[in-house]
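1. sequence first, predicted coordinates after that:
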Amino acid sequence: MTGRDGGAELSRDPAAPVVILVRPQLAENVGSAARAMANGGLFDLRLVAPRDGWPQDRAWRSASGADRILENVRVFGTVAEATADLHRVLATCPRPRHIIKPVMTARGAAAEMRVCAAGGLRCGVLFGPERAGLDNDDMAAADALVRYPLNPEFMSLNLAQAVMIVAYEWWMAADDTPASRLMTNETEIATKGELDNFLSHLTRELDESGFLRNAQKRPGMVRNIRHLFQRGQVTEQELRTLHGMITELARGRHMRRPASAGPVVAPREG
């Protein structure tokens, strides 16, 4: 099923927090905020007294496919009406205004909202108008404030960016993606046996070529070579390539050697 501009159907998480845009001024910003929400798995968007009314076609042009969010937008006249069915409300606040409330980061807010969701409670986050943000009356409806620890010399965010930070932290609070991993595509990480087979092949050819001819240094040199390849996650495809390289080098060496030539012998010292 597609939306007004062909956007894909988006699944909804009933436990996800509600995004409430208070007196948004530009339809394009509403659309961009919907796009940011979809990235973080947030799909319930509410508007409080949008300046130009609702719906606005320009919002769909900037939503980049998050059409279903816009099609299900609910419009309210006041913050109290928009939050009446919620159990906990947070308010983004770029600068404190002599208000005594708990203040948390977006990451802390996401963790708290996950706890609330696990307990069956609905949460919402208020975002203020583009020009001035939420006023004191808006923030009075919130249980806590959310501030982003950004560069204190430049903390200017547009509406969609502010929504994106909360959406991202909400998503990451339950995401188990490893912090780092090796992209192997169609190959796999080589097993220790496969790596040992390659190292045996390499050592054999290094002996044959004379590279390891110094008997006293040979054990340490072999260990160093093994350490080099054991340090990283070598893939099966990389080992096949290295096997092929060694084989071709050995073939080239044998083709260049005169037929009458014997094995490579290290020159005598002295």
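-> Done, it's in. Numbers count the residues shown, from 1 in each chain.

2. hey, let's count contacts and neighbours off CA atoms from now on
-> Noted.

3. how long is stretch 75-83 from one end to the other?
-> Start and end residues of stretch 75-83 are separated by 11 Å (C-alpha to C-alpha, to the nearest Å).

4. quick one: buried residues of that stretch?
-> 75-76, 79, 82-83 (16 or more other C-alpha atoms under 10 Å).

5. contacts for the strand or helix carrying Arg226?
-> Taking DSSP states H and E as the definition, one finds Arg226 inside helix 218-230. Contacting residues not belonging to helix 218-230 are listed as 199, 203, 212 [C-alpha atoms under 8 Å, 6 or more residues apart in numbering].

6. 10 Å instead?
-> 192, 195-196, 198-200, 202-203, 206-207, 211-212, 214 (C-alpha atoms under 10 Å, 6 or more residues apart in numbering).

7. starting at the chain centroid, how far to stretch 193-208?
-> Using C-alpha atoms, centre = their mean, to the nearest Å, we find the averaged C-alpha position of stretch 193-208 to lie 39 Å away from the chain's own average C-alpha position.

8. let's bring in a second model and compare:
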Amino acid sequence: MTDLIRNPVFVLVRPQMGENIGAAARAMLNFSLTSLRLVDPRDGWPNPKAVAMASGAAAQVLDHAGVFPETARAVEDCDFVFATTARGRELTKPIYTPEAAMAEAHARIRAGQRVAVLFGPERTGLENDDIARANAIITVPVNREFFSLNLAQAVLLTAYEFSRGVHGAPAVDPGLAGADVASAIEVEKLGDHYEEKLDAAGFFFPEDKAPSMKRNLRNMWSRFGLTRADVQTLHGMLRQITRRRD
């Protein structure tokens, strides 16, 4: 299965500045996307300013970019095409957020389809003739008073949403910068240590409330999501406190 099938094809329609093409290539490679096509780039192709902006590794995206004279030719082998635009709503098409669009892209790619995403020129965006060749529209829910995204921003946002579906990164990483999470037995022994010392200090009073107090303490330890380093620190703190008291 080729990269064109595994990943969406990003199509820059009539891009104007080589620097923006290079920046778009960098944004794509940030998220492991390499299938780039250009439609009638204003300053011709290849473009040394694009290569300079691509900064090293991302130049490989430019090296393999396809160049086409018109939008229809650039997407003629694609099964489903998205057009990124804040306009064109007079054309009757489904309108997706980037997140929903890339979820749809994943589903279609898994089914063996080739998916493309069109991005318009910097100053004007996609024309209706371009949008007419798309199956659906992607619109970013941005400030209605200032809705223009530059080309690289639009590419980066779309590539990021596609990447989320590939890597399945959690919204919150409980690993705390790679620290090992404490095991259940480590948390249990920490609870035993504190219960023993607190009991000796007369903390669990009155006696009839001691069971619920101990249960609440155990629940607190399990709720904290402690790391092994946390457990060691808490043991050490308690030892030092009780040693000085004794």
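-> Nice, I can see it. Keep in mind the model is a prediction, meaning the values are calculated, not measured.

9. once they're superposed, tell me the TM-score.
-> The TM-score (TM-score structural alignment, normalised by the length of the second structure) is 0.88; 244 aligned residues with a C-alpha RMSD of 2.3 Å.

10. residues of the helix holding Arg226 of the first structure that come out buried?
-> 222, 226.

11. pull the distance from that helix to the chain's centre.
-> 37 Å.

12. which SSE is immediately downstream of that helix?
-> helix 236-256.

13. before we move on, the earlier item: in strands, which of the buried residues of stretch 75-83 of the first structure fall?
-> Judged by DSSP state E, those include 75-76 as members of strands.

14. go through the buried residues of stretch 75-83 of the first structure and say which is closest to Gly108 of the first structure.
-> Proximity to Gly108 of the first structure was ranked across the buried residues of stretch 75-83 of the first structure by C-alpha to C-alpha; first place goes to Thr83, at 20.8 Å.

15. contacting residues for the closest one?
-> Shown in contact with Thr83 of the first structure (C-alpha under 10 Å, 6+ apart): 18, 20, 46, 76, 89, 122-126, 141-142.

16. what do you get if the cut-off is 7 Å, keeping everything else the same?
-> Thr83 of the first structure makes contact with no residue under the criterion C-alpha atoms under 7 Å, 6 or more residues apart in numbering.

17. can you give me the helices for the second structure?
-> Under the criterion DSSP state H, the second structure contains helices at 3-6, 18-30, 48-54, 59-63, 71-74, 98-110, 128-131, 151-167, 184-200, 210-223, 228-245.

18. quick check: buried residues in the first one?
-> Yep, that's helix 3-6 of the second structure we're talking about. 4-6.

19. and it, how far from the first structure on average?
-> Aligned to the first structure and superposed, helix 3-6 of the second structure gives a mean residue distance of 4.0 Å (mean C-alpha distance after the TM-score superposition for the first structure).

20. same thing with the second one?
-> Superposed on the first structure, helix 18-30 of the second structure shows a mean distance to its aligned partners of 1.1 Å (mean C-alpha distance after the TM-score superposition for the first structure).

21. repeat that for the fifth one.
-> After superposition onto the first structure, helix 71-74 of the second structure sits on average 1.6 Å from its aligned residues (mean C-alpha distance after the TM-score superposition for the first structure).

22. likewise for the third one?
-> Following the fit onto the first structure, the mean deviation recorded for helix 48-54 of the second structure is 2.2 Å by mean C-alpha distance after the TM-score superposition for the first structure.

23. again, but for the fourth one
-> With mean C-alpha distance after the TM-score superposition for the first structure, helix 59-63 of the second structure departs from the first structure by a mean of 0.9 Å once superposed.

24. ok, residues contacting that helix?
-> Applying C-alpha under 7 Å, 6+ apart, the contact partners of helix 59-63 of the second structure are 25, 34, 36, 51.

25. got JSON lines for these, with distance to Asp63 of the second structure too?
-> Conversion of the contacts of helix 59-63 of the second structure to JSON lines gives the following (distance: C-alpha to C-alpha, whole Å):
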{"residue": "Ala25", "distance to Asp63 of the second structure": "10"}
{"residue": "Thr34", "distance to Asp63 of the second structure": "10"}
{"residue": "Leu36", "distance to Asp63 of the second structure": "10"}
{"residue": "Val51", "distance to Asp63 of the second structure": "9"}
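
26. tell me which of the residues you listed is nearest to Leu151 of the second structure?
-> Ala25 (10.6 Å).
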